[in-house]
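[1] Next come a sequence and a model predicted from it.
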Amino acid sequence: MQSPWFGSGRGRHPRARVASRTYHRGGYPTICLPPLRYGRRAPGVRWGCTTLPGGNTYSAAAGLLASAPAMARKGIFFPLKDAALRDDVHDLGELVGLVLKEQGGEALYESVEGDRRAAIGRRQGIAEDAVRLAVRTQGREPREARELIRAFSAFFQIVNLAEKVHRVRRRRQYMNDSSTPQPGGLDECFARLKARGMTLEQVVELLGRLSIEPVFTAHPTESTRRTLLRQQQRIARLLTSRLDPSQTPGERRTTIERVRTELTTGWQTAGSSRDRLSVADEREHVLFFLVEVIYEVIPAFYEEIEAALVNVYGEGAAEQHVPEMLHFGSWVGGDMDGHPDVHAKTIRESCARHQQLIVNRYFLEAQMLAERLSQSGNRVDVSQELVGRIEHYRSVVPDARTTTPASHDRMPYRVFLGQVAERLRATYEGRSGHYERVEQLIDDLEIVVRSLGGHRGEYAGLFHVRRMLRRVRTFRFHLATLDVRQNAEVHREIVGKALGEPGWPGWTPEERRLRLLAALQQDESPVGGLDAAAKRALWVFEAMEFCDHRYGRGAVGSYVVSMAGDVDDVLSVLLLAQWAGYTDATGALAVDVAPLFESVPALENAGTIVARLLADPIYRAHVAARGNRQIVMIGYSDGNKSAGIAASRWLLRNAQAAMVEACDAAGIELVVFHGRGGAISLGGGRTHTLVRSVPPGAIRNRLRVTEQGESINERFGLRPIALRTFEQSVHALALNAAGGYARERLDPRWTEAMQCLADASLRRYRALVHDDPTFLEYFQAVTPVDVIERMQIGSRPVTRVGSGIDALRAIPWMYAWSQSRHMLPGWFGAGAGLVEVVDRYGAALLGEMYAHWPFVETLLDGIEIVLAKTDLHI
């Protein structure tokens, strides 16, 4: 019997593509995208009407919103390939219903069912059900409302898990069907490179140039506790085990019972902390994914690359070594922008914690290898190199002798790996005998690899040693590179006072630039004593230098300057580093300064700023000492909040093109660091769409992107999903680097039309969001922003200094709109731009742009996805 909990959901795919591309709500049109693939306007629908119902007045908008029906759930296509997912969701829905009855009682279950049925009816356009749902949800006691929310959350979480498991299922189906490579996978990537005439050696050389760098950040959009994340992983593993066709009926019943146990335990577990998260809490959240998921899949990722090369190029590819291309970063503990609890101490603590975790992992793996490699010297020889290293370590790590029984003396691999484990223990504890550099550990493991390879050990442990070696080469002794970030305004205030220039904030950027250059060139010291803020700033550089020396190259990364507005904001950081004495062995400043362009003026002038920066001899010499590479970060969220999605994306694209031109002219490698989130409005989306939509040269061999909030769990929450994420990144970056994507050839009419779209969109967006005096009241009334401000899911304050819309940080701004299903940052203003383009240039040109310009395709597809999720009635 079908559970009423899942009711009409059977046969529906949770992320089905909406067939219709235009929506009409209750007598007034909302923003609508034209059916560009057909090049004509849909009958009875106006394109791009972006006015909120009732115009700009809060009372009128609220009145019309109350009567607006939601988009009907009709005309939705559900692919047959997702039938297994439909069945999984049905079965798991029944399971959640049983848990609700048992744990919450029949009354809770019936309340949930009543709300669910009424919501489905409202979704299908039944007016009576819309009224019934409104009546049911009004005036509930807080405790009852909390339990209902918890019940629906439990169901949505299990559905999301089922979808992840279905992705694993689909991936396995492709892997079992050699005739059909998975789109975006490694086999397809290498087949396309081969079709372009690239040899095996050229492909391997290309892979050696690639660098894929996810940077994990802490943002208040992910509130799941680590306890529940681990529970979700256990449920996912249980669900994945159901994919085994050899499972007996009894085993399948046992699996379902274990899933029910996990669901019941989760129901009885607090969903979030009662206290505001600390920086340490956020750090552990990020490290959970790095250590418990990504660490485990690193060797498998490279093994899949090697297997794909063999599939495409033949057995000769088996002899090729694929270089490491994955590197990881973090901002947690180093992001000081607007965060009083992040400072020099948290930088040291984060780097220390990174090292502790990774060294402990190596220690455990070395012990496991010692247990596995039990070869006897009486049965097989080992290299003299290994024997010599064992003898050397008897004096270096004498404690290893006490942990190795005398009976193991004739087991050289076990003895040596025990010594390696002891050195790792000493490294963890910071005592004598420790590894001073990660290269020493790599050398030890390579000795074992060579010995096994030369003495019939290919199938006697070599595979496992190579796996550990992959991990060590990837994570080294720092696990993840910690970036440091601070707001440009903080630097301006500190430097102005330290230079004895009281009118500093009022100086023009050019005046500040000239004064800073003089101070750098003459090695000026601060005037008088430093105040507390200046001392804290210098302590940050001292902490960075300490971590560099203690944990090795790569422990700390770039110094990101948020809200950078001109050249002086970069030079200020250099001067602070010079005062702190943060230099390398050659005496050159050891800091890589990465300006973050995120405001509209900064993005408009990004190319000019970079060109002027690189034209200065002092800064140009600094960049040369740092490898002739300039990292520039671009922010998606603040620009979106200021200008709307269409205008901000066009600004970002133009900024990248201008910076590419400036760096190419100066002979400098540009690395664009994309500060994007999971939501479309934050720049989220598939990796290949990002790579294809940027201007030529903006992404070459290095892909550096932030991973924020819920996107971390979405992309790295399960091991097979993390593998797929890495595969897609390699696919996109390798094809882009090899010229595998069609070369962008822009018709001047396209850029003119896109500028027209951006301008019209910006005017419409700013007229409502920034210029309408009643909009703030509307925003506060229809979103739970006041609740978000009080939630304990992030350590950073959700507002900056000031008041109103401008003071609210971009991430909570997006989060608030998504909670009310307005999704306003992901679409508002774009419709006005589309109308302007169609009226001025015609629909045919817009369709042409969509069909042949990946930037426009990505922009409009993203807006369409957001619209499919938008429900103003909520």
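    Structure's in. What do you need?
[2] CA atoms for contacts and neighbours, from now on please.
    Will do.
[3] Of all residues in this protein, which one is nearest the centre?
    Glu707 (1.6 Å; Cα atoms, centre = their mean).
[4] After the top helix by length along the chain, which helix or strand is next? Please name it.
    When every helix of the chain is counted residue by residue (DSSP state H), the longest turns out to be helix 83-123. Counting by DSSP states H and E, the element after helix 83-123 in chain order, helix or strand, is helix 127-137.
[5] Tell me which stretches of the stretch 351-500 of the chain form helices.
    Using DSSP state H, counting those that start in this stretch, the helices assigned to the stretch 351-500 of the chain run over residues 384-396, 399-403, 412-429, 438-454, 463-475, 488-498.
[6] try the stretch 701-850 of the chain
    Counting by DSSP H, counting those that start in this stretch, the segments of the stretch 701-850 of the chain that form helices are 710-716, 719-737, 748-769, 775-782, 785-790, 810-819, 830-841, 843-852.
[7] now whichever helix or strand comes after the last one, how far from the centre of its chain.
    When you say that, I think you mean helix 843-852. Sequence-wise, the next helix or strand downstream of helix 843-852 (DSSP H and E) is helix 854-869. Relative to the centre of its chain, helix 854-869 is centred 19 Å away, using Cα atoms, centre = their mean, to the nearest Å.
[8] Contacts only, for Arg276.
    With contacts defined as Cα atoms under 8 Å, 6 or more residues apart in numbering, Arg276 is in contact with 791-795.
[9] which residues touch the residue located most distally from the centre of the chain?
    Among the C-alpha atoms of the chain, the one most distant from their mean position (Cα atoms, centre = their mean) is that of Asn378, at 51.8 Å. Residues in contact with Asn378 (Cα under 8 Å, 6+ apart) are Arg410.
[10] this is the other structure I want to compare:
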Amino acid sequence: MREPTPTEAIDLVGRFEAGQEIPERMRADVRMLGSLLGRVLRESGSPGLYEDVEALRVATIQAYTDETAEAFARAEAIADSFTVQRADEVARAFTCYFHLANLAEEHQRVRILRERDGRPEREDAADSVAAAFVRLAAEVGDDTALRRLQALRFHPVFTAHPTEARRRAISASIRRLAALLDEHERSAHGGADERRAERRMIEEIDTLWRTAPLRPEKPSPTDEVRAIMAVFDETLFTTVPHVYRRVDDALQGPAAGGRAPVVRPFVRVGSWVGGDRDGNPFVTASVTRKAAAIASEHVLLGLERAASRIGRGLTLDAATTPPSDALRGLWQRLKDADEDAASEVAKRSPDEPHRRVVLLLARKIAATRTRNADLAYRAPDELLADLRTVQDSLVEAGAPRQAYGHLQQLIWQVETYGFHLAELEVRQHSAVHAKVLAEIESGAPLSEQAHEVLEVFRVVAHIQKRYGPRAAGRYIVSFTQSADDLAAVHRLARHAVGEDAVAPVLDVIPLFETFADLQAAPRILAEIVEHPEFAARLAATGRRLEVMLGYSDSSKDVGPVAANLALYEAQQRIAAWAEGEGIELTLFHGRGGALGRGGGPANSAVLAQPPHSVDGRFKLTEQGEVIFARYGDPAIAMRHIDQVAAAVLMASAPSNEARNSAAAERFADVAATMDVASRARFFALVKAPGFAPWFATVTPMEEIGLLALGSRPARRGLSVESLEDLRAIPWVFAWTQARINLAGWFGLGTALESVGDEARLRSAYDEWPLFRTLIDNVAMSLAKADARIARRYLELGDRDDLAALVVEEMELTRSWVVRVTGATELLANKPVLQRAVKLRSPYVDALSLLQLRALRALRDAPAEASAPDPEQQRLLLLSVSGVAAGLQNTG
């Protein structure tokens, strides 16, 4: 196949982009940003770089659209023809392009959300909390619906693994570009402001290009804590109260803001960052203490600034807005405690009693942050009481707008975040607890690990005393396999603090991860609630219990299909047990960003849960790049929280529970057939002799461990002889990088083939939410895979039998998914998602081809080589980062 002429190349690229039906304004953004990147490559890249990038871009687009062996071979030949140094530059150029394309897509999402909000009839109202309340009220009545709304809980828990493949410096550059793109859109076409914005964008893109894309070393756990704080500071602290306000506005109409809100804070934020020590030796008790201190510093600074801002604005004269007796009493107490500041404030606000009080409250918040014992609040409840005194005084004085305006938002922030910001959770492996208890009971001198485990409990006690009981106290036990694994936590806590000291208040949470553990969960729970300390905690909390389910390891254990079905059944059985015991159950979903780890749209997953397994409470882990995708922009964060919370409210509607229950019963035989068939197919692959080292050969699994993604080690052992020692994240990440995505779909084709009845499977897709969610997620996973490139990776190994098994199952699954959805191609029923995948695919292909050449060079290196070729290794790692940006996930 001949190389296209420059004119033909331009026409080819134009036809490809036009065929993706991109919204015109997004197309203009992509074109402008791509053009600016091209200018930077010409100015700052080495001679000929721009031309080489364009040659590979055109070739991969042609290979993607033609689907001929000749076109693919030509793209491969171009990628292989570069020197290693040039390949390095080309990989960086494509990665920069993905960052810009992702930015344009995010900007389009924000644009749509803003336009919806600006219309009299909001288009997104159908899946908002306000709309869910109306639908729920129609089923259960207004009073019951209001009680459920006021008991609603959405509890995302941020984790550090995997952190984003991109560096924080890259993320910061992209955020600056986002602001410039916004400025560019608001400026007059052809005007000075537009030209200035473009000039500054070129400068920022040049900075992005010149910034080293790979971290020089792994971040420390404390670095990870500070990275998460950026999300709170820039988005969540102000966005969450705006979500409450939006719901209250919708429910109360014109009266909103002039009377007490009907909405109660329904978001609780948790964090494992600095608390999750399962398999991470770098997370110590000292790190956990620092994590709590850093989070408290951030939230108290935010509360202080908000109170100061509100105080400065409360210029209400005593003649028009007289203070209540309670407010006068509060002022006197504040004045007695801080005479100099009170005198200064009184001079500036002589007849503005509400202003004076709130400004002194800001001083008390500052004293809490700086640990000034004479002025500091002891607990957030004290601050809330003072703020409500101000609020009540304003209401009594006839100023409800001021009472329920900005002041209400500050109250919501304190109720949501306290003085701790995020509820820090500790996680540790059950085997570690057993080992330490054995040491203690043997009477021998304790090991360093044992001292560290015991110190964690003392740190939790300190955090609770310093920042309040909500600041820490949830203790998750990984690989819970018996009631003894949970009772061990209380025994260790008692050893840690001694018999005479007060032990920390602990909510011990079992984490059921493997297939066998999921099946054993109800039995284990029935045993542990009889344990004295567990029973006492249940009584103290009104019989509330939290249970965590692991999506990652269960999927790696039995395959994605059987794992999904096992998780549904486990939830069903646990929920039935809890209901029978009068326990208020919260299921904690350990979902990852990738589909092989329970990823996918959270709101559809919530609505597919078994009856009584949600009941207005939904808790899940938010991991890695998902955190910044869902919570990095205020408008997108508001939309995400509103959507998921709406699904949580509707999940327990009688109609939704009846639908899920009836469908699960109606298609029980389908589930049983799929379970057996998918597991057998999955085991045929992963239990084949030599599978683990073969997997490490045909994917960049080993090399991923060299990426400075996060502080946590990629595997538990030193070798890859056993999948049990491999963590779920690199398992998923490696298959994703190889463009196979096996962890998200393998076994489904065989499962559907075993059922065989296409009409019945289509009925299941239409009527059974769990099945529909499974099929849609697999469709997305397969759409991001590429069979031609996958074959090239599989050829790196010497096991044709395993390679054939993977390819055969991929083709079978793709065929059945298309048939079950009644479409002609993958994602045909999700055009926006399909467009995004198709638009990126040829550019991801370019990076995959560069990764393949580096991987081949590393695999073909002489056995006697003392170390891998550093240039080839760098190229590989650059391509890994770029592919992650293009596919928009790591693991």
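    Noted; the coordinates are in hand. Computed from a predicted model, the values in this text were never measured in an experiment.
[11] Need the TM-score from the superposition.
    With the length set by TM-score structural alignment, normalised by the length of the first structure, the two chains reach a TM-score of 0.83; 777 aligned residues with a Cα RMSD of 2.9 Å.
[12] just to revisit the earlier point, distance of the residue nearest to the centre of the first structure relative to Gln819 of the first structure?
    Taken as Cα to Cα, to the nearest Å, the spacing of Glu707 of the first structure relative to Gln819 of the first structure amounts to 20 Å.
[13] and if you look at Gly554 of the first structure?
    From Gly554 of the first structure over to Gln819 of the first structure (counting by Cα to Cα), the distance is 38 Å.
[14] These two: which is more packed in?
    The residue with more neighbours, out of Gly554 of the first structure and Gln819, is Gly554; 21 against 15, by other Cα atoms under 10 Å.
[15] The second structure: which residue goes with the more buried one?
    Superposed on the second structure with TM-score structural alignment, Gly554 of the first structure falls opposite Arg470.
[16] list the contacts for that match?
    Arg470 of the second structure sits in contact with 420, 423, 464, where contact means Cα under 8 Å, 6+ apart.
[17] hmm, 7 Å instead?
    For Arg470 of the second structure, the residues meeting the contact criterion (Cα atoms under 7 Å, 6 or more residues apart in numbering) are Glu423.
[18] Equivalent analysis for Glu282 of the first structure, please.
    218, 332.
[19] With adjacent residues omitted, what lies nearest to Val705 of the first structure?
    The shortest distance from Val705 of the first structure to any residue that is not its chain neighbour, by Cα to Cα, 6 or more residues apart in numbering, is 4.7 Å, and that residue is His674.
[20] Determine the three-state secondary structure at the one you found.
    The three-state label for His674 of the first structure, taken from DSSP: H, G, I helix; E, B strand; the rest coil, comes out as strand.
[21] any idea which element the alignment partner in the first structure of Ala575 of the second structure lies in?
    Taking TM-score structural alignment, Ala575 of the second structure has Val660 as its aligned residue in the first structure. Secondary structure assigned from DSSP H and E places Val660 of the first structure in helix 645-666.
[22] Asp249 of the second structure corresponds to which position in the first structure?
    Residue pairing (TM-score structural alignment): Asp249 of the second structure is matched to Ala307 of the first structure.
[23] Number of residues surrounding its match?
    For Ala307 of the first structure, the neighbour count with other Cα under 10 Å is 18.
[24] Identify the spatial nearest neighbour of it, chain neighbours not counted.
    Spatial nearest neighbour of Ala307 of the first structure, excluding adjacent residues (Cα to Cα, 6+ apart): Ala318 at 7.7 Å.
[25] so how far is Gly709 of the first structure from the one you found?
    The span separating Ala318 of the first structure from Gly709 of the first structure equals 39 Å under the rule Cα to Cα.
[26] The two: who's more crowded?
    Higher neighbour count among Ala318 of the first structure and Gly709: Gly709, with 22 against 14, using other Cα under 10 Å.
[27] Relative to the first structure, what is the average displacement of the longest helix along the second structure?
    With DSSP H setting the assignment, residue counts place helix 84-117 as the longest helix in the second structure. Taken over the aligned residues, the distance from helix 84-117 of the second structure to the first structure averages 1.8 Å (mean Cα distance after the TM-score superposition for the first structure).
[28] helices and strands around that helix, which ones?
    Helices and strands touching helix 84-117 of the second structure, by 3 or more Cα pairs under 7 Å, 6 or more residues apart in numbering; DSSP states H and E, are helix 24-44, helix 634-651, helix 870-887.
[29] most packed of the helices of the stretch 351-500 of the first structure?
    Stretch with highest mean neighbour count among those: helix 412-429 (a mean of 23; mean count of other Cα atoms under 10 Å).
[30] on average, how far is that one from the matching bit in the second structure?
    Compared with the second structure after the fit, helix 412-429 of the first structure shows a mean deviation of 2.2 Å (mean Cα distance after the TM-score superposition for the first structure).
[31] any idea how far Phe541 of the first structure is from Ala344 of the first structure?
    Where Phe541 of the first structure is concerned, Ala344 of the first structure sits at a distance of 8 Å (Cα to Cα).
[32] whoops, I mixed them up, Ile149 of the first structure
    The spacing between Ile149 of the first structure and Phe541 of the first structure, counted by Cα to Cα, is 46 Å.
[33] between the two, which one's more packed in?
    With other Cα under 10 Å as the criterion, Ile149 of the first structure and Phe541 differ in neighbour count, and Phe541 comes out ahead with 26 against 12.
[34] mind checking the SS state of that one?
    Here Phe541 of the first structure is helix, with the state taken from three-state DSSP.
[35] just checking, what residue in the second structure corresponds to it?
    Aligned against the second structure - with TM-score structural alignment as the criterion - Phe541 of the first structure pairs with Phe457.
[36] ok, now which ones touch that match?
    493, 496, 504.
[37] What does the first one correspond to in the first structure?
    Under the alignment (TM-score structural alignment), Ala493 of the second structure maps onto Ala577 of the first structure.
[38] possible to save the helices and strands packed on helix 84-117 of the second structure as a markdown table with distance to Ser478 of the second structure and mean neighbour count?
    As requested, those are exported to a markdown table (distance: least, Cα to Cα, whole Å; neighbours: other Cα atoms under 10 Å):
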| stretch | distance to Ser478 of the second structure | mean neighbour count |
| --- | --- | --- |
| helix 24-44 | 44 | 17 |
| helix 634-651 | 26 | 24 |
| helix 870-887 | 28 | 24 |
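[39] Nearest to Ala255 of the second structure, out of the ones you listed?
    Nearest to Ala255 of the second structure among these is helix 634-651; the distance by Cα to Cα comes to 21.2 Å.
[40] Please tell me which residues of the first structure the closest one aligns onto.
    Here helix 634-651 of the second structure aligns to the first structure at residues 719-736, judged by TM-score structural alignment.
[41] How about stretch 602-611 of the second structure?
    Using TM-score structural alignment, the partner range for stretch 602-611 of the second structure is residues 687-696.
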